[in-house]
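In: prediction below, plus the sequence it came from.
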Amino acid sequence: MFLIDDLERLMEIIKHAAKEGAMLVFTLADPSMAESAKKACKMWDIQSTDILSPITETIASHLGVSPSGLPRGAPGRASHLNEEYFRRIEAIEFTIKQDDGALPQNLHKADIILAGVSRTGKTPLSTYLAHNGYGVANIPIVLGVALPKTLFEVDPEKVFGLTINPVVLHTIRRTRAKNLGFSDGVRSNYSEMDYVREELEYASKLFAQHPVWPVIDVTGRAIEETAAVILRLYHDRKKKCSIPRISKRYEKCKTCKFFSSIMLK
């Protein structure tokens, strides 16, 4: 049993349930989160039961009031079923479908594309951005595995590279392997330090070949912090402010008058 108060945590649990072939029983007071959970379970073919919504909706219908206790349309009550609500639901649905490199033919439809090696936080970051109304696709960079051609055919200003300190990544992957029940004897290269360094180097070379992609170091960064950097760059690019890459140099952008190095480590 888990207590959930944010969407990215909810999606992580649902994704884990899909991998384990588990059934999901949930009760969520937030209607948008409940709807997101239903859509995610449908996308990942997870058997699920929403305990709270049927009861809440029946009581609300019988009493003629919203679940908050205020009559629908009452002053000060914002409707959940507005344009922004549906835009968020559509973004979440799209993002779930595009998780972990799925459906690369749809990359051109994404608002934002995240590329990075495993365990750089692509899925929770994608989910967080989707909850804010952005359709996000994430592409795993795996040593020896060809990336989808469509990644190099879309608008490069949509693409953001994610990197991380190798020591931190090594620790995360070893913990992940342990949680999955892998013993030291059967542990794959995935969690070995040499492989981690080699894969990060491979990703670094890829990013260098595409200098328009900003490269963001997520080491020690909260999802919200990384998302804020991505959205700032995304919207400034929409305003035709050209920022080729985040680096340790503070270079002031004359068009939008802010420092392109917001600095990540």
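Out: Perfect, thanks for sending it.

In: drop to CA atoms for contacts and neighbour counts, all remaining ones
Out: Noted.

In: strands of the stretch 151-265 of the chain, residue ranges please.
Out: 159-163, 215-217 (DSSP state E, counting those that start in this stretch).

In: just want the most central residue of the protein.
Out: Nearest to the mean C-alpha position of the chain, counting by CA atoms, centre = their mean, stands residue 126 at 1.4 Å.

In: residues near residue 217, how many?
Out: Using other CA atoms under 10 Å, residue 217 has 18 neighbouring residues.

In: my read: it touches residue 163, true?
Out: Yes. With contact defined as CA atoms under 8 Å, residue 217 counts as touching residue 163 (4.8 Å).

In: helix, strand or coil for residue 55?
Out: helix (DSSP: H, G, I helix; E, B strand; the rest coil).

In: mind checking how far it is from residue 156?
Out: For residue 55, the distance to residue 156 equals 47 Å [CA to CA, to the nearest Å].

In: so which of the two has more stuff around it?
Out: Using other CA under 10 Å as the criterion, residue 55 and residue 156 rank with residue 156 on top: 16 against 11.

In: here comes the other one, which I'd like you to weigh against the first:
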Amino acid sequence: MTQEKKMVIFVISDSLGETGNNLAEAATVQFPNVKFEYHRFPLTKTTSLLAGILEKAKRLDAFVVHTLVGKGLASYVNSYCNENHLCVLDGMSNIITTIEEKTGETPLYQSGRNHNLNQSYFNRIEALEFAVTYDDGKDPAGFEKADIVLLGVSRTSKTPLSLYLANKNFRVANLPLVPKAGIPKEIWQVDPQKIFGLTNDPTILNNIRRERMITYGLNPDTNYSSIQNIEKELAFAADLYKKIGCLIINVSNKSIEETATLIMESLPK
């Protein structure tokens, strides 16, 4: 029997550590046969704190990923790792140095500047509140106010996609499509380039809906989850999308991030 391969990763940051964590995760998903153990150390702003963390990393033979911006902290970690034969990835210093050399500008060396409470932050909060207010077609008035309108039958990721896009500062409203329900007149007042019709593979949708029913402790074999009903719903949606003239996106086998990127790239400039 093959022994499972393991790897310990330390993610160290003098801010929240999201950049380093995302960087590490983007790489580790390429190795499905390795079990990765993450240790995150955010808001690490002194060498005394770093010393203890690095000693632990040495004991566990960890791979150290850091996005330290504070002067001296990055070089401290890099030197320690090199002297103690630890693998290290400096995710920030080289980029900052290159920009400094290219522009001639002196960096601020302030950690967490991308999390400052600037106007973009408040716009994002407003967008999140908008997405919640106009989720599931609660108020048709939101369609004309929205930057993006998502249409789709049940379980085509409308709500999580709305919240993800809201985090990108887009005001998003979504409408669940039910063949026997009417379509709000406001939909026809929206620029079709801002409307996106979500669809899915009937078999995948069937599995998703069955699992949802099971989660609620209900019978999975209902009209809601039947292939015949799903195909009718998808046909109704496809016909509506054609009438509107909006972009259609099949979300089957796509992550929320992939679908969101398609939408953002397709918006009128």
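Out: Everything's here; your move. Quick caveat, the model's predicted, so the values are computed rather than measured.

In: on that earlier part again, looking at structure 2, name the residue matched to the residue nearest to the centre of structure 1.
Out: Per TM-score structural alignment, the equivalent position to residue 126 of structure 1 in structure 2 is residue 162.

In: what residues are up against its match?
Out: The neighbours of residue 162 of structure 2, taking CA atoms under 8 Å, 6 or more residues apart in numbering as the test, are 131, 135, 150, 172, 173, 174.

In: give me the buried subset of the residues you listed.
Out: 131, 135, 150, 172, 173, 174 (16 or more other CA atoms under 10 Å).

In: what does the fifth one correspond to in structure 1?
Out: Residue 173 of structure 2 maps onto residue 137 of structure 1 when the alignment is built from TM-score structural alignment.

In: and stretch 78-94 of structure 2, which stretch of structure 1?
Out: Counting by TM-score structural alignment, stretch 78-94 of structure 2 sits on no residues of structure 1.

In: need the distance between the two termini of that stretch.
Out: 12 Å.

In: and what of stretch 211-219 of structure 2?
Out: With CA to CA as the measure, the ends of stretch 211-219 of structure 2 fall 10 Å from one another.

In: can you check stretch 131-143 of structure 2 too?
Out: Using CA to CA, the end-to-end distance of stretch 131-143 of structure 2 comes out at 11 Å.

In: which of the residues in it are buried?
Out: Applying 16+ other CA under 10 Å to stretch 131-143 of structure 2 flags 131, 132, 134, 135, 136, 137, 140, 142, 143 as buried.

In: quick one: the match of residue 126 of structure 1 from residue 231 of structure 2, how far?
Out: Per CA to CA, residue 162 of structure 2 is found 24 Å from residue 231 of structure 2.

In: now swap in residue 7 of structure 2 and tell me
Out: Counting by CA to CA, the separation of residue 7 of structure 2 from residue 231 of structure 2 is 45 Å.

In: ditto for residue 249 of structure 2
Out: According to CA to CA, residue 249 of structure 2 stands 16 Å off from residue 231 of structure 2.

In: over to residue 213 of structure 2?
Out: Relative to residue 231 of structure 2, and taking CA to CA, residue 213 of structure 2 is found at 18 Å.

In: do the same with residue 48 of structure 2
Out: 62 Å.

In: the helix or strand where the residue nearest to the centre of structure 1 lies vs structure 2 - mean distance after superposition?
Out: According to DSSP states H and E, residue 126 of structure 1 maps onto helix 122-131. On superposition with structure 2, the mean distance recorded for helix 122-131 of structure 1 (mean CA distance after the TM-score superposition for structure 1) is 0.5 Å.

In: for the stretch 101-250 of structure 1, just list every one of the helices.
Out: 122-131, 166-179, 193-208, 223-238 (DSSP state H, counting those that start in this stretch).

In: what's the most buried one of the ones you listed?
Out: Mean neighbour count (mean count of other CA atoms under 10 Å) peaks for helix 122-131 among those, with a mean of 24.

In: trace residue 147 of structure 1 over to structure 2, please.
Out: Checking TM-score structural alignment: residue 147 of structure 1 goes with residue 183.

In: so what's the residue count around that match?
Out: 16.

In: now residue 116 of structure 2
Out: 10.

In: kindly provide the distance from it to residue 22 of structure 2.
Out: 19 Å.

In: show me what residue 239 of structure 2 lines up with in structure 1.
Out: The alignment partner of residue 239 of structure 2 in structure 1, by TM-score structural alignment, is residue 205.

In: return the residues in contact with that match.
Out: Counting by CA under 8 Å, 6+ apart, residue 205 of structure 1 touches no other residue.

In: mind doing that once more with 10 Å?
Out: Listed by CA atoms under 10 Å, 6 or more residues apart in numbering, the contact set of residue 205 of structure 1 reads residue 199.

In: quick check: the gap between it and residue 173 of structure 1.
Out: 22 Å.

In: now swap in residue 84 of structure 1 and tell me
Out: 37 Å.

In: and for residue 231 of structure 1?
Out: Distance of residue 231 of structure 1 to residue 173 of structure 1, given as CA to CA: 28 Å.

In: same question, residue 53 of structure 1
Out: Distance of residue 53 of structure 1 to residue 173 of structure 1, computed by CA to CA: 37 Å.

In: cool, residue 77 of structure 1 as well?
Out: 45 Å.

In: now swap in residue 19 of structure 1 and tell me
Out: Distance from residue 19 of structure 1 to residue 173 of structure 1, by CA to CA: 17 Å.

In: and what of residue 126 of structure 1?
Out: Taken as CA to CA, the spacing of residue 126 of structure 1 relative to residue 173 of structure 1 amounts to 20 Å.

In: what's the answer for residue 56 of structure 1, then?
Out: Residue 56 of structure 1 is 41 Å from residue 173 of structure 1, by CA to CA.

In: and what of residue 206 of structure 1?
Out: Distance from residue 206 of structure 1 to residue 173 of structure 1, counting by CA to CA: 22 Å.

In: with residue 129 of structure 1 instead?
Out: For residue 129 of structure 1, the distance to residue 173 of structure 1 equals 24 Å [CA to CA].

In: swap in residue 16 of structure 1?
Out: 16 Å.

In: what comes up buried for the helix or strand residue 79 of structure 2 falls within?
Out: In the assignment (DSSP H and E), residue 79 of structure 2 maps to helix 73-83. By 16+ other CA under 10 Å, the buried positions in helix 73-83 of structure 2 come out as 73, 74, 77, 78, 80, 81.

In: so which elements touch that helix?
Out: Packed against helix 73-83 of structure 2, as judged by 3 or more CA pairs under 10 Å, 6 or more residues apart in numbering; DSSP states H and E, are the following elements: helix 47-60, strand 63-66, strand 88-90.
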